[in-house]
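Peer 1: I'd like to go over a predicted model; first the sequence, then the structure.
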Amino acid sequence: MNMNRTVLYKAALPIVMVLICAPYKVNAYNIEDAIKAVQLNNNGIKASKENVNIAKTERAQAYTTLLPSINLSNANTRTTYDVPQVLPNSSSGDRRSTSLEVYQALFEGGASLFRIDAAKHHLKAVQSDHQSQVQEIVFKAMEAYERLVVIKTVYDFHVKNEEAMQQHLNGVEARFKVGEATVTEVAQARASFEIAKANKNVSSGEITALEASYESITGEKAPQNMDPVDISGVYIPSSLDELMQICLKDNASIVALSSSIESARGNTRVAYSGLAPKVIGAINVNATNIKRNSPYKQDGTTYMIKVNMPLFNQGGIEYVKIKEAKHRERKQKAALESQKSAIISAAVGIWTKYSSSHSTIASMAEAVKASEIALKGTIEESKVGTKTITDVLEAETKHLDTKIKHTQAIQEQLLAVFQMHQIMGTNLSMFTNTRPIVQTAFNKS
């Protein structure tokens, strides 16, 4: 038995060592991680969330106006009487009074109900405004992420281009030493190498700046390895008209302003209720115990209904409040129409950018293939003397430019998709490489 165990251990040991020592692949950082980071760390989102909490407390305050006011009071009084002309000595009396008062507004022109309605719509407006701010901040994080991915790709292009230019320079200098190249060709090769080096340094500086911007938005340092974004499964409206319909229905800023109008309308009704009579019911239960030489106790309950009809209060302040409320309501309506126009304009611009990006990407992809073929052909022809070093350097530069423009065209399409979903009111937090946006609230019934 011990022999069998020893054999099993020896057989299993290599397998265990392979499992322990085998390299493992660490998941690269992707756009989902960026979205989670900005939602967790961004102070702008935290501040906006507090606005929602404040609006919730204001709604709770509105409900309290329906409840009665209850007050309990207790008073102890000691009084000393000095009447020497009647009594040989001073006398004293004690009074203890306890009172329970209940006040309930019975009618205020519907003010309490109007306040509650206004508070509800105000909360909805603040929640939609919070969503709009979150969408804007998340979009900035997604934009920073995508720009970092692209600039790192461009940086790699410049690194390879610098290496290629270095090789060309070395080759020209070697040929110059044996009299096969001119001083002009050496100068041209060196100029191309220095330009390639400078372009690489510019890209490096852009990476540093974008990393700082990314950290300020997400609260995390930008990682070295960042997965490219895949939008292959992302929902795209079939037409500009559909895009505008979705935006006008689900855009968070439009929803917020629509709710603000309803809230302002409720506040206007509250202002009008100030002209209505006020009916208040009250109950007062009191007990008084007086002790002055002999005990004396008095209990009582008072019922009261009070009607207050405002005729001219504080210089007609009710009328001023009504006028102010109307102006605020009209202001919100104008703001809504202005925002609708802005959203429609943005939708047209984004749709145009997205639509044109397809042909641009296709054209630049063909340009990359063609410039690569041209570069290889120019290099081969230079070996037999039909092309000069200048031709080779120009071909290298053109191939680099086409690769960069192709990469940037893809970036512009991605950013257009991000912007499209932002103005559509889509929850951008849904966007991941494994679970992309597939629908919007407009498509949910």
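Peer 2: Received, thanks.
Peer 1: C-alpha only now, for contacts and for neighbours.
Peer 2: Will do.
Peer 1: buried ones in stretch 206-221?
Peer 2: Within stretch 206-221, the residues scored as buried using 16 or more other C-alpha atoms under 10 Å are 206-207, 210-220.
Peer 1: correction: stretch 317-337
Peer 2: Within stretch 317-337, the residues scored as buried using 16+ other C-alpha under 10 Å are 318-319, 321-322, 325-326, 328-329, 332-333, 335-336.
Peer 1: could you do stretch 381-400 as well?
Peer 2: For stretch 381-400, the neighbour count (16+ other C-alpha under 10 Å) marks 382, 388-393, 395-400 as buried.
Peer 1: same thing with stretch 33-40?
Peer 2: If you call a residue buried by 16+ other C-alpha under 10 Å, then stretch 33-40 has these buried ones: 34-35, 37-39.
Peer 1: what would these look like in TSV with distance to Ser73 and secondary structure?
Peer 2: Shown next, in TSV, are the buried residues of stretch 33-40 (distance: C-alpha to C-alpha, whole Å; DSSP: H, G, I helix; E, B strand; the rest coil):
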residue	distance to Ser73	secondary structure
Ala34	59	helix
Ile35	56	helix
Ala37	54	helix
Val38	53	helix
Gln39	50	helix
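Peer 1: of those residues, just say which sits nearest to Glu101.
Peer 2: Nearest to Glu101 among those: Gln39, at 49.7 Å, using C-alpha to C-alpha.
Peer 1: show the contacting residues for the closest residue to the closest one other than its chain neighbours.
Peer 2: Nearest residue to Gln39 in three dimensions, chain neighbours excluded: Ile45, at 6.9 Å (C-alpha to C-alpha, 6 or more residues apart in numbering). Ile45 sits next to 39, 130, 133-134, 137 when contact means C-alpha atoms under 8 Å, 6 or more residues apart in numbering.
Peer 1: take the one below as the second:
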Amino acid sequence: MGRTRLGSLGAALAFVATLAAPTGARTETLADALVSAYVNSGLLDQNRALLRSADEDVAQAISALRPIIDWTADISRDFSRIRSLARTRKSGTTSANIGITGALLLYDFGRSDLLVEAAKETVLATRQTLVSVEQLVLLTAVQAYMNVIRNQEFVALRQNNLRLLREELRAARDRFEVGEVTRTDVAQAESAVALAQSGLATAQGDLTRAIEEFREAVGRDPGPLQTPGDLPGLAGDVSAAKSVAVRKHPDILEAQRNVAAAELNISAAKAAMRPSVNLTTRLGVGENLDDSDFTRSGSVGVEVTGPIYQGGRLASEVRQAMAQRDSQRAQLHLVGLQVKQDVGNAYANLRAARASRDASREAVRAAEVAFEGTREEAKLGARTTLDVLDSEQDLLDAQANLISANADVVIAAYSVLAAIGELTARELNLSVPTYDASAYYDLVKTAPVPISPQGQKLDKVLRALGKN
């Protein structure tokens, strides 16, 4: 299945309707709204921060393989009071000590290396979570965009319907004055006008809510919006689409990474039951502040430590890691089933939306013919005012259904892209710099200290992030 991209909107999307806008005002496309949603999304910012947090887990795991150097300092006062043979003696000394200790892991049966690899797998899983969130943000923006268009067209339709009904009311009153119709006909027209006014107020309220949803999803108020047509480039082979989704959908890729991390955690838990070898060093300086006595000391050694009995904790951690691995495997299976179902549902919704749109177009055509015929027959006395009003209501309903069907087709098409895993800024070729998920990781993966060149570069990045 080929990629569907918004960058080729000139050929990919046929704009079939433009809502009324001030002359010369630039109309906004769906691609513009998606760019704004991508740039302004607080949800994306939150999950990017979570990814950076996961990146730091790798740095912390790597730090266990580095030398650990600590310093200690203390000052103490020792005093005593001794009574012997009816004599009391007092003494006291003040001493200060400073020391440096160091330790370096030499060998732990690969446990630390395994924890590093598990942290890396978690980072890769978190990146896929970010992709999944990106798809959600963009799909929500599509829905908000189309709902604004839908409700704007509903308002325009209701306004036009109210205008026509008022004309019908004036005509009914004129015909009543000359005795062509009864008071009942006039009352029916008045009732229809009142109902149309109520329907217009409801449509205007729905439009206000749609604008609020747009503002939340896109990060700004909508401008004059262009109505996009159906998306091309969606193959009708559902089986092929499911195969693509299984290979590239972020939820599946995330679940696969979580299984890999769980497998590594089992090996790390088993390695914790084995000995570890450490190089240890110590340097110390002591001064007696009451006289000129001092001490200088140091040591270098190799230390081998291993568990004998930990109350069953280590064995429990191995079993726990195995259970978590089994859980992640089951989750991978469930996600695979869900993704396939979502693809099938998305294609079914798209087919239904297209069929509904085609049927609604035919319904509008037929309703227009019926309405014009009924109105002409009413002028000749062959139809009543109620017949005209009913026919106009049928036309209104058909036009409203077509408006909804047009919006539903676009939403359904983008839902297919999301189900496959192709609804991202990169896949859509949006005109926006995409977030580089590996940039921060590349800065922290070696666990730099603040005074190093890498650490100073990282500090600049953190200051820039803090200003955003």
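Peer 2: Arrived safely, thanks for sending. Just so you know, these numbers come straight off a predicted model, no measurement behind them.
Peer 1: average gap between the top strand by length along structure 1 and structure 2?
Peer 2: Longest strand in structure 1 by number of residues (criterion: DSSP state E): strand 91-107. Here the mean offset of strand 91-107 of structure 1 against structure 2 after fitting is 4.6 Å, by mean C-alpha distance after the TM-score superposition for structure 1.
Peer 1: which residues are in contact with that strand?
Peer 2: With contacts defined as C-alpha under 8 Å, 6+ apart, strand 91-107 of structure 1 is touched by 66-82, 277-293.
Peer 1: quick check: the gap between Arg274 of structure 2 and Ala261 of structure 2.
Peer 2: Separation of Arg274 of structure 2 from Ala261 of structure 2 (C-alpha to C-alpha, to the nearest Å) stands at 21 Å.
Peer 1: of those two, who's got more company?
Peer 2: Neighbour count, other C-alpha atoms under 10 Å: between Arg274 of structure 2 and Ala261, Ala261 has more, with 26 against 14.
Peer 1: can you redo the buried residues of stretch 381-400 of structure 1 as CSV with distance to Arg5 of structure 1 and secondary structure?
Peer 2: Listed next are these as CSV, based on distance: C-alpha to C-alpha, whole Å; three-state DSSP:
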residue, distance to Arg5 of structure 1, secondary structure
Ser382, 71, helix
Thr388, 74, coil
Ile389, 72, helix
Thr390, 74, helix
Asp391, 73, helix
Val392, 69, helix
Leu393, 69, helix
Ala395, 69, helix
Glu396, 66, helix
Thr397, 67, helix
Lys398, 68, helix
His399, 65, helix
Leu400, 63, helix
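Peer 1: can you put these in CSV and add distance to Ile361 of structure 1?
Peer 2: Shown next, in CSV, are the buried residues of stretch 381-400 of structure 1 (distance: C-alpha to C-alpha, whole Å):
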residue, distance to Ile361 of structure 1
Ser382, 31
Thr388, 31
Ile389, 30
Thr390, 29
Asp391, 27
Val392, 26
Leu393, 25
Ala395, 21
Glu396, 21
Thr397, 19
Lys398, 17
His399, 15
Leu400, 16
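Peer 1: what's the closest of those to Ala196 of structure 1?
Peer 2: Of all the buried residues of stretch 381-400 of structure 1, Ala196 of structure 1 sits closest to Thr397, with 8.9 Å by C-alpha to C-alpha.
Peer 1: residue contacts, that closest one?
Peer 2: If a contact means C-alpha under 8 Å, 6+ apart, then Thr397 of structure 1 has no contacts.
Peer 1: counterpart of it in structure 2?
Peer 2: Mapped onto structure 2 by TM-score structural alignment, Thr397 of structure 1 lines up with Gln393.
Peer 1: ditto for Glu146 of structure 1
Peer 2: Aligned against structure 2 by TM-score structural alignment, Glu146 of structure 1 finds its counterpart in Met146.
Peer 1: any idea which element the closest residue to its match other than its chain neighbours lies in?
Peer 2: Leaving aside its sequence neighbours, Met146 of structure 2 sits nearest to Ala407 (C-alpha to C-alpha, 6+ apart; 5.6 Å). Using DSSP states H and E, the element containing Ala407 of structure 2 is helix 385-420.
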